[in-house]
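K.L.:
give me the fold of what follows.
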Amino acid sequence: MNKIISEQLVDYLEKRDTKYVFGLCGHTVIEMLDALEKSEQLKYISVRHEQIASTAADGYARATGKASVVLCHLGPGLTNATTGVANASLDSIPMVVIAGDVPSYYYGKHPHQEINMHADGSQYEIYKPFVKRAFRVDTPELFPEILDRAFRLAESGRPGPVLISVPMDMFSRKIDTRFFERIYKGSVNIIKPSLEENTAKEIAKTLIEAKRPIIHVGGGIVLANASKELEDLVNFLNIPVSRTLMGQGALSDKHPLMLGMTGFWGTNFINEKTSNADVILGLGTRFAEADSSSWYKGVTFNEDKTKFIQIDIDPAEIGRNYPVEIGAIADLKVALIAILKAAKELKPEGIKRPELIEEIKLYKRSFKKSNESIENDNRFPMTPQRILKDVREVLPEDAVICTDVGWNKNGVGQQFDITEPGTIIHPGGLATMGFGSAAILGVKLAKPDKKVITLIGDGGFGTNPSVLATAKEYNIPVVWVVMNNYAFGTIAGLEGAHYKHNFGTVFKIDGHPYNPEWADVAKAYGIKGKKVSSAEEFKEAFEEALNSDEPYLIDVPMENIPVPTEGIWNINDIYTPKENVKDGVLISGKAERSDHVSTN
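P.N.:
The predicted structure is shown next:
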């Protein structure tokens, strides 16, 4: 029996239990919109900018662990979606982008809106640097196979986005249903790689014999749903844990063996623990620049002192930035189970480190005490520390926070306790402004019973305020907390520290701070909005917004205080060169830091 491809595509998505398609219309995809309109299971979320579609889809995929779906038009539709897709790619988030294209019989004729400067029918190739695969459908009968491969690729190995470029005539073609029926016969579940028994024993033995072991975790732990397995191993061997920004929530920030975030936004205590470790087990982390203090030897990590063991689902990450004694390709959940099993066989009684636990406890107590004064300060505009404290006191532990760029990401990673995995979502790799305001839409659709908020700067929110229209249209009850310092604050701080001015980074008219009145903008979209006028007012306003069960925006005037840091990032040494740093290499001693400078 022959059936139109668009209708069979909808059938396929329904069989995969897909609930939402995020997108923006265009003439190349109206055949798909017609098929979606007839579906009783699939809901189409129409947005006002394609970056919102891809970012909301990113949030949905993070909340569900399944590939989300984006539908977009060619040309400007494809390019507008780029940033959200690239952000998902760098954070290993599964996504399938279905993009309309010019009719297949018009290749080379430069039809309307085609990007066609150097090759015919090739605009989909602009996605190649950041998607796992970019497909173009040239034969209608191959569409089902390409579609199924796209979802399998997106969700397997290191997850990530996959693009399918579909000439608009292909959506309308009829093909025999047997081509789709053939792909339904296979299982959608793919067995993940495990850790070989001897390797697990070798890793366990190395950890047991180490004098100063550290487990360093990244976002891979959260993606692999391996938090319980991590905690079981940590508790049995009493090994302290450091984390990356993306690793926040992998183990509770309140766990007695959780040190905290390393690198630029880490503290001297944490960085000294990791730089003096004799063994570091890296789990689901790339040992990225900011987390590793630009790889300066002896600042956060030191390969002369430390044996590195690295386990990751992606073979390309093993040994990328530090030489490894043991490198393993494995699913982290399975790997941690195997290592714990081996550890229990080698040392049934486990290991206790009461002195270390007490040392970490005293450090955390001291760190929190150092913030007490500023986070309880009543001055207005508010301090970012006060905003975070009030949010934490009101927000349920199982609520989901999407951050953005600046204090709301770096400060949260440094000093905002997250106790449950999956309740904090950072834009890590690409660090995209505007991520938080759109990602919460997808997260809330995936978790309707959870409170979902974003902490976002005024610069970040200003990139795509039309998220408000989508939230209103589909009644998505989320809360935007706009931390408003009338600037691209972290860059203003960086520029001010090195060049003594803030040109191009602050918002002013005739020398006076300027921003749209974001609460009034929200009201214009039909959404509740409030601008707080005192520090004492914020907490009550936030609680009201959280319990309103409708979209709500709070505009919070905030001082532009950079995130305090004892860490080091090469970016400071590039702008203000140091004698002991040459071409990104720390020649002797420790690099000097620029006091209280942070970047996004």
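
K.L.:
going forward, measure contacts and count neighbours with C-alpha atoms only.
P.N.:
OK.

K.L.:
which parts of the longest helix seen in the chain are buried?
P.N.:
Determined from DSSP state H, the single longest helix within the chain is helix 354-375. Using 16 or more other CA atoms under 10 Å as the burial criterion, the residues of helix 354-375 that qualify are 357, 360-361, 364, 375.

K.L.:
and stretch 2-12, by the same measure?
P.N.:
4-12.

K.L.:
over to stretch 150-157?
P.N.:
With burial defined by 16+ other CA under 10 Å, the residues of stretch 150-157 counted as buried are 150-155, 157.

K.L.:
can you check stretch 28-42 too?
P.N.:
28-33, 35-36, 41-42.

K.L.:
re the thing from before, tell me which entries of the buried residues of stretch 2-12 lie within strands.
P.N.:
Counted as lying in strands by DSSP state E, out of the buried residues of stretch 2-12, are residue 4.

K.L.:
for comparison, sequence B:
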Amino acid sequence: MKVSDLIADFLIKNEIKHVFGIIGAGNAHIFDSIQQKGYTEIICVHHEQAACMAMQTYYRTSGKVTAAILTTGAGSTNGITGVVSAWADSIPGIVISGNEHSKFVDIHKDVRMWGVQGYDSPAMVEKVTKYATKVSESNLVVYELEKAYSIAQHGRPGPCWIDIPMNLQSSNIEEKEVVHFRQDELPELHLDSDSKLSENINLIVEALNKAERPLFWFGNGIRLANAELLLEPLLEKYNIPALVTWAGIDSIDSNHPLVYGRAGTYGQRSANFILQNCDLLICIGTRMAISQIGYDINELAREADIVVVDVDKFELDKYKERYKYSVNADAGDFIRKMLDKELNKTSDFLDWIEICNNYRKQYPWFNSEDHPDKDGFINSYQFMERLNSYLKTDQHITTDMGTALLSGHQVLRIGKDQRLMTSTGLGEMGYGLPAAIGSSVAREKGEVMCLNCDGGMMMNLQELQTIVHYKLPVKLFIFNNDGYLMIKHTQNALFNGRRAGVDTNSGVTCPNFSALAEAFGIPSYQIRTWEDFDKFIPEIQEISGPVICEVFMHPHQLFVPKLGLAIQSDGSLISPPLEDLSPFISRDELSKNMLNGLHLKSTNIEVKI
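P.N.:
Just a heads-up that it's a prediction; the model follows:
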């Protein structure tokens, strides 16, 4: 049997219907075998990083691990950004890379390059993958693929990288020579024992019985544990308010009465008040990223005991001094045991829920006063608020960075059967469009809405042709703000507004996307006014194929609320705690919202109202 045929058979055996990649000399045999077998479809993208990004949302949409197939040399180096992104967000996948003939790998092993384009790609990615190896013998190819497929999903998920020299791909072996991976070879997961997990849950429930203002915080680790359907029963059982992380937004209906939004450095003001006033914080399946908890863990929920449940012990260790209980467990196992626990509740938390409801009423997710239209441009936050009314019940959304990420994650309400996916770990520009491709393919080439920006579009613009070729119904919204808006604000803060490399006047321009749409044969729209919005959004939502819509916004629109530095009259800087978001509210108003008083930093901030 030809080894490349065995690779194709591996995909068939694991019911992998789609893979992503670009053909080259280093993977030509694999492409040929997959095509000849006819079961797996190769989605041919136009940049390898797009293949690795699409691989992620394919899994996030379908729950099915897939593969990116890269050629040698620059083909594999191009894929690295997508691999690091998958690693950061704990998304499983298999990268199959080609390499030079084994004889060159051996002869040139001590020099920089092997053969024509080869190099040691597993060594390059070993720190950003769960497993990376170069196959040295033909009979081990299937073994390594099976091992990678298992490891990718074992414990905390992540990408694996299998490098297969081209001569091994084209070689022939007898079926009896093929070595297979055994599940008992998987590395042992060092999680809390069942008895220790039960003991911790007893302590947590005991703490709940004593708490007055408990709070759940749900992360994407819950979906990775296939436990998202357990969240509503968990809330019903314990009657405790909940927040979601940005990565975990679509794990539970945003409209659930006990779900109070998304806290963080760009969080909703009401959510941050709830977080900072709780007295018991139970975090499940979240790595407690800086963008979520702020810059000083000791300023997070200062009056609260903190419980963190994570499958990765190293994540627990990074702030272990602050955590009351560190639970090293699968999120699903933890939630199921919480659901099985018999309660002796001494409180129904109705007073706390009323406080949370008042925060939500006083500080809604969208506040028109914070997000006015300006100079004839429409505001992106207002756009997202109005877009909520037009989302389909099963709308799947991907976003790029910048405007799409910030205003989308602050304002969009994601229902029970809707999805919102983005890169929250690496946060790389250019993610949105390949992500939409992966999600659409996972939906059997179904509809996906992609919220993008002019700067991010230029990072993977070539994938418009992938959408056209495969007739993927991607509704692509491009927020046009003349370059890199987030960095403009950074330059305002650091350099008194001096510009370098962020807009038309400082060295960066973006094309006319409507003209580009015509070149790609994609229908296009432009939204400049609310009259345009009311006219075009219903039309766009009815289109069955790909479509591009430019949304023109102010080139200097603010992203608020946000956690920012407070510059004092003497030039000094104060980094406030998470509840004290910009634009700053009066100290009296802030004090009324903080049940245990103001932080010293907040008392020292000079606020002009």
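
K.L.:
of the buried residues of stretch 28-42 of structure 1, which belong to helices?
P.N.:
Going by DSSP H, the helices hold 30-33, 35-36 from those.

K.L.:
what's around the equivalent of residue 551 of structure 1 over in structure 2, how many residues?
P.N.:
Per TM-score structural alignment, the equivalent position to residue 551 of structure 1 in structure 2 is residue 546. Residue 546 of structure 2 has 23 neighbours, counted by other CA atoms under 10 Å.

K.L.:
what sits against residue 546 of structure 2?
P.N.:
Counting by CA atoms under 8 Å, 6 or more residues apart in numbering, residue 546 of structure 2 makes contact with 467-468, 471-476, 522-523.

K.L.:
give me the buried subset of those.
P.N.:
467-468, 472-476, 522-523.

K.L.:
picking up where we left off before, how big's the offset between the longest helix of structure 1 and structure 2?
P.N.:
Aligned to structure 2 and superposed, helix 354-375 of structure 1 gives a mean residue distance of 3.6 Å (mean CA distance after the TM-score superposition for structure 1).

K.L.:
next structured bit after that helix?
P.N.:
Next helix or strand after helix 354-375 of structure 1 toward the C-terminus (DSSP states H and E): helix 384-394.

K.L.:
identify each buried residue in that following helix, please.
P.N.:
So, applying 16+ other CA under 10 Å, buried residues of helix 384-394 of structure 1: 384-391.

K.L.:
JSON lines for those, including distance to residue 109 of structure 1?
P.N.:
As requested, those are arranged in JSON lines below (distance: CA to CA, whole Å):
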{"residue": "384", "distance to residue 109 of structure 1": "55"}
{"residue": "385", "distance to residue 109 of structure 1": "57"}
{"residue": "386", "distance to residue 109 of structure 1": "59"}
{"residue": "387", "distance to residue 109 of structure 1": "56"}
{"residue": "388", "distance to residue 109 of structure 1": "55"}
{"residue": "389", "distance to residue 109 of structure 1": "59"}
{"residue": "390", "distance to residue 109 of structure 1": "59"}
{"residue": "391", "distance to residue 109 of structure 1": "56"}
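
K.L.:
tell me how far the residue mapped onto residue 73 of structure 2 from structure 1 lies from residue 594 of structure 1.
P.N.:
Counting by TM-score structural alignment, residue 73 of structure 2 corresponds to residue 75 in structure 1. Going from residue 75 of structure 1 to residue 594 of structure 1 by CA to CA, to the nearest Å gives 43 Å.

K.L.:
please apply the same query to residue 479 of structure 1.
P.N.:
35 Å.

K.L.:
what do you get for residue 582 of structure 1?
P.N.:
17 Å.

K.L.:
those two: which is more packed in?
P.N.:
Neighbour count, other CA under 10 Å: between residue 582 of structure 1 and residue 594, residue 594 has more, with 18 against 12.
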